[in-house]
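J.: coordinates only, sequence not included:
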């Protein structure tokens, strides 16, 4: 007796190999495929949402940064403000030359507001201007702004003195102008359209403008020759230094009434807005992931209730409580991993598809995929812990007698 007792005391329960644990954990998934698909779908939706939100945000931001690099962040704009009496201050006629005297400034140009009503033809009433304004421009404007002509040509030395105009992209669309050679009315003067610009991203208000040369504006439309807006480009490293002295240079003594801005700041602000929206969408994805985790937990609890006889049989054949816990925990992890993998694939595909439609370069950060899959494993552990513990506590006799 003592020998038998000693031999029994030395016995240790066999441990399942990792492959066996996976095989046993997958049994429940194969037996209830429809339920598994529906439970994994909740996890997949949450992960797909999170991956797609991060991917689209990064793709959009990468496109925005590429646009900023292409357009440059060294453009400053200065506009004439109003004095305390509400009168608009007048900038010097040679303001562009004054700005170019600032050491780091590479290029300066100017535009001026012209009081001329724009109509498609003389048959259109004067009050119907189609939302298009007139501005006098220097012929070096496109070089300073990095603008491009879509159709026709830009103003040259001869054209800036003649009653001809170049339309912004929106202005041409509103007036129904499709190409050079057509005419429009500026006040009572018929003007020939010689060109149409592509959209100017840094200065979008110029898209709604009909542009004429400074000499033509003075000769035909009563323009006084005083610019209202100055554009300048300097070296990237000196933008802030130029910004600090630009208003004083443009209007000495009235610098407080000159508004200086950097157009690229608007695009940078857009990136910051996108970050806030991304955080909101990630929150929605986390909620979807949480709902999916609840679905997994529910599936595992029902699985334990339905498989009590199986649990009792395994316990009576020598399976330990730890082995039962490991089986159901593995099943929960496999179920969550299945949903997570499907979600990562769906999120990546959605990112690439939408980015291609928007003509962005698709970007899916590896950390987003790794984080998504890591989140699914955490969800799997949390969702499967209670059902696994509950299954391991079932007494073999009670479990075998369950109906």
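T.: All right, it came through fine. Computed from a predicted model, the values in this text were never measured in an experiment.
J.: only C-alpha atoms for contact and neighbour calcs from this point on.
T.: Will do.
J.: what does stretch 274-286 rub up against?
T.: 45-47, 49-50, 53-54, 57 (CA atoms under 8 Å, 6 or more residues apart in numbering).
J.: What residues sit buried inside that stretch?
T.: 274-275, 278, 281-282, 284-286 (16 or more other CA atoms under 10 Å).
J.: and which of those is nearest residue 250?
T.: Distances from residue 250 to the buried residues of stretch 274-286, taken as CA to CA, are shortest for residue 274 (35.3 Å).
J.: That closest one and residue 58, how far apart?
T.: As judged by CA to CA, to the nearest Å, residue 274 and residue 58 stand 10 Å apart.
J.: on that earlier part again, can you list the buried residues of stretch 274-286 in a markdown table and add distance to residue 174 and secondary structure?
T.: As requested, the buried residues of stretch 274-286 are exported to a markdown table (distance: CA to CA, whole Å; DSSP: H, G, I helix; E, B strand; the rest coil):
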| residue | distance to residue 174 | secondary structure |
| --- | --- | --- |
| 274 | 30 | helix |
| 275 | 34 | helix |
| 278 | 35 | helix |
| 281 | 36 | helix |
| 282 | 40 | helix |
| 284 | 40 | helix |
| 285 | 42 | helix |
| 286 | 45 | helix |
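J.: will you turn the residues you listed into TSV that also has distance to residue 28?
T.: Formatted as TSV, the buried residues of stretch 274-286 follow (distance: CA to CA, whole Å):
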residue	distance to residue 28
274	43
275	42
278	37
281	34
282	32
284	31
285	28
286	27
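J.: one more structure, for comparison:
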């Protein structure tokens, strides 16, 4: 061990560059695993906060291939079910765009939609306002803006004078919503209460999307029967989904990307291992005189082999330790900037160090064996 440490200390620059190759590979692998795990932990926390018992119903297609409609009393129908705790809905108001002022050209709608709210939508979606508040059912004309809609309109904070132009009239802005992870389609919407929206904006009265909070212990049952509740004649005309499934699919996609990035980190680690092997081969060639003297003084072949193998292992372990520390630091910084919990699996750190041991051993076997096979007279002659 002393000889191994001494051998590394005599060539600090070369050792530093070789260890850096190992460190980059290990840091890349630790950072990829850590960032992915932190992202998944953040997603799990969001799902725990919002719940996975939210169901969503939208119109499907009838036998003729035409888009079906949801019943006007869809919210009431869902609330009658004993496996549904809460229900709400939104209905698209067509032909009405939302503008910041009455001077904006009609074609410049910014993609903001107008939806009439039925039921306690904010409670069902477990949303919250970042500015202002929610409207009461009979507070017309008032509007609550989704996060994307508010950003498009340039509205950050809401006060008593904040208004938008809808359907040829000024409408007071009651509040701005925070992003809705389980209902992102509403982030670009302007929401008005359904009560009175027919007269004010021409709302037809039928919801275009329904949301239901099911009993957490009966989510599957409620999901299977929701379509039949809304359309007993032909349940296939109603499509029922679980928004949390989309987040789970997103998590699976991130896992695939993580596997790809781990492959990239593995390539970097392989390059680092080649650098270590190269360093050790050059070291053996440069130190043939030292090998000859040691052999002449009685060192056995296995002593020489162990010396150079230990140097290779120490070089890889030094790079691995630096790589683990660097990867953990990158993960912590990135997770902190995203507001995620910092999660670094212990197996990733342990696996990184184990990988360096394997790389060090494999990279050092050939150079160490070459040094051990060197005859003392041949070594001293150089």
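T.: Cool, got the structure. It should be emphasised that the depicted structure is a prediction, and the values quoted were computed from it without experimental measurement.
J.: And the TM-score between them?
T.: Here the TM-score for the pair of chains, by TM-score structural alignment, normalised by the length of the second structure, is 0.96; 379 aligned residues with a CA RMSD of 1.3 Å.
J.: that older thread, of the contacts of stretch 274-286 of the first structure - the most surrounded one?
T.: residue 47 (34 neighbours; other CA atoms under 10 Å).
J.: Map that one across to the second structure for me.
T.: Matched by TM-score structural alignment, residue 47 of the first structure corresponds to residue 26 in the second structure.
J.: Quick one: residues contacting its match.
T.: Counting by CA under 8 Å, 6+ apart, the residues that residue 26 of the second structure touches are 265, 269, 320, 323-324, 327, 352.
J.: Buried among the residues you listed? Need that as a selection in ChimeraX.
T.: The buried subset of the contacts of residue 26 of the second structure, as determined by 16+ other CA under 10 Å, is captured in ChimeraX by this line:
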select :265,269,320,323,324,327,352
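J.: quick one, helices of the stretch 101-250 of the second structure?
T.: 121-124, 147-153, 197-201, 219-230, 243-286 (DSSP state H, counting those that start in this stretch).
J.: could I get those helices as JSON lines with distance to residue 168 of the second structure?
T.: Listed next are the helices of the stretch 101-250 of the second structure as JSON lines, based on distance: least, CA to CA, whole Å:
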{"stretch": "helix 121-124", "distance to residue 168 of the second structure": "26"}
{"stretch": "helix 147-153", "distance to residue 168 of the second structure": "17"}
{"stretch": "helix 197-201", "distance to residue 168 of the second structure": "10"}
{"stretch": "helix 219-230", "distance to residue 168 of the second structure": "35"}
{"stretch": "helix 243-286", "distance to residue 168 of the second structure": "35"}
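J.: Out of the ones you listed, flag the one nearest residue 72 of the second structure.
T.: helix 219-230 (9.8 Å).
J.: So which bit of the first structure is the closest one matched to?
T.: The aligned range for helix 219-230 of the second structure is 239-250, by TM-score structural alignment.
J.: which outside residues touch the matching stretch?
T.: Residues from elsewhere that reach stretch 239-250 of the first structure (CA under 8 Å, 6+ apart): 74, 76, 78, 91-92, 95, 98-99, 102, 104-105, 234, 254-256, 258-260.
J.: ok, now stretch 252-260 of the first structure?
T.: Under CA under 8 Å, 6+ apart, the answer for stretch 252-260 of the first structure is 76-83, 89, 243, 246-249, 251.
J.: list the buried ones in it?
T.: Using 16+ other CA under 10 Å as the burial criterion, the residues of stretch 252-260 of the first structure that qualify are 254-255, 257-258, 260.
J.: what do you get for stretch 343-358 of the first structure?
T.: 343-352, 355.
J.: Throw those residues into a markdown table and include secondary structure, thanks.
T.: Compiled in a markdown table, these are given as follows (DSSP: H, G, I helix; E, B strand; the rest coil):
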| residue | secondary structure |
| --- | --- |
| 343 | helix |
| 344 | helix |
| 345 | helix |
| 346 | helix |
| 347 | helix |
| 348 | helix |
| 349 | helix |
| 350 | helix |
| 351 | helix |
| 352 | helix |
| 355 | helix |
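J.: from those, which is closest to residue 393 of the first structure?
T.: residue 343 (33.8 Å).
J.: and the closest one, what pairs with it in the second structure?
T.: Match for residue 343 of the first structure (TM-score structural alignment): residue 323.
J.: tilt between the helix or strand hosting residue 45 of the first structure and helix 264-306?
T.: Here residue 45 of the first structure sits within helix 33-71, counting by DSSP states H and E. Interaxial angle, helix 33-71 of the first structure versus helix 264-306 (axes from the mean of the first three to the mean of the last three CA atoms, to 10 degrees): 170 degrees.
J.: What range does the next helix or strand after helix 33-71 of the first structure cover in the second structure?
T.: Following helix 33-71 of the first structure in sequence order, the next helix or strand is strand 75-80 (DSSP H and E). Here strand 75-80 of the first structure aligns to the second structure at residues 54-59, judged by TM-score structural alignment.
J.: Run through who's touching the matching stretch.
T.: The contact list for stretch 54-59 of the second structure, computed with CA under 8 Å, 6+ apart, reads 67-70, 125, 208-214, 223, 226-227, 237-244.
J.: Weed out the non-buried ones from the residues you listed.
T.: Buried among these by 16+ other CA under 10 Å: 68-70, 125, 208-214, 223, 226-227, 237-238, 240-244.
J.: which residue in the second structure lines up with residue 173 of the first structure?
T.: Checking TM-score structural alignment: residue 173 of the first structure goes with residue 151.
J.: how far away is its match from residue 262 of the second structure?
T.: Relative to residue 262 of the second structure, and taking CA to CA, residue 151 of the second structure is found at 37 Å.
J.: same check, this time on residue 323 of the second structure
T.: Residue 323 of the second structure is 14 Å from residue 262 of the second structure, by CA to CA.
J.: go on, residue 107 of the second structure?
T.: 47 Å.
J.: same check, this time on residue 320 of the second structure
T.: Residue 320 of the second structure is 16 Å from residue 262 of the second structure, by CA to CA.
J.: ok, now residue 154 of the second structure?
T.: 41 Å.
J.: What's the match for residue 70 of the second structure in the first structure?
T.: Using TM-score structural alignment, residue 70 of the second structure sits opposite residue 91 in the first structure.
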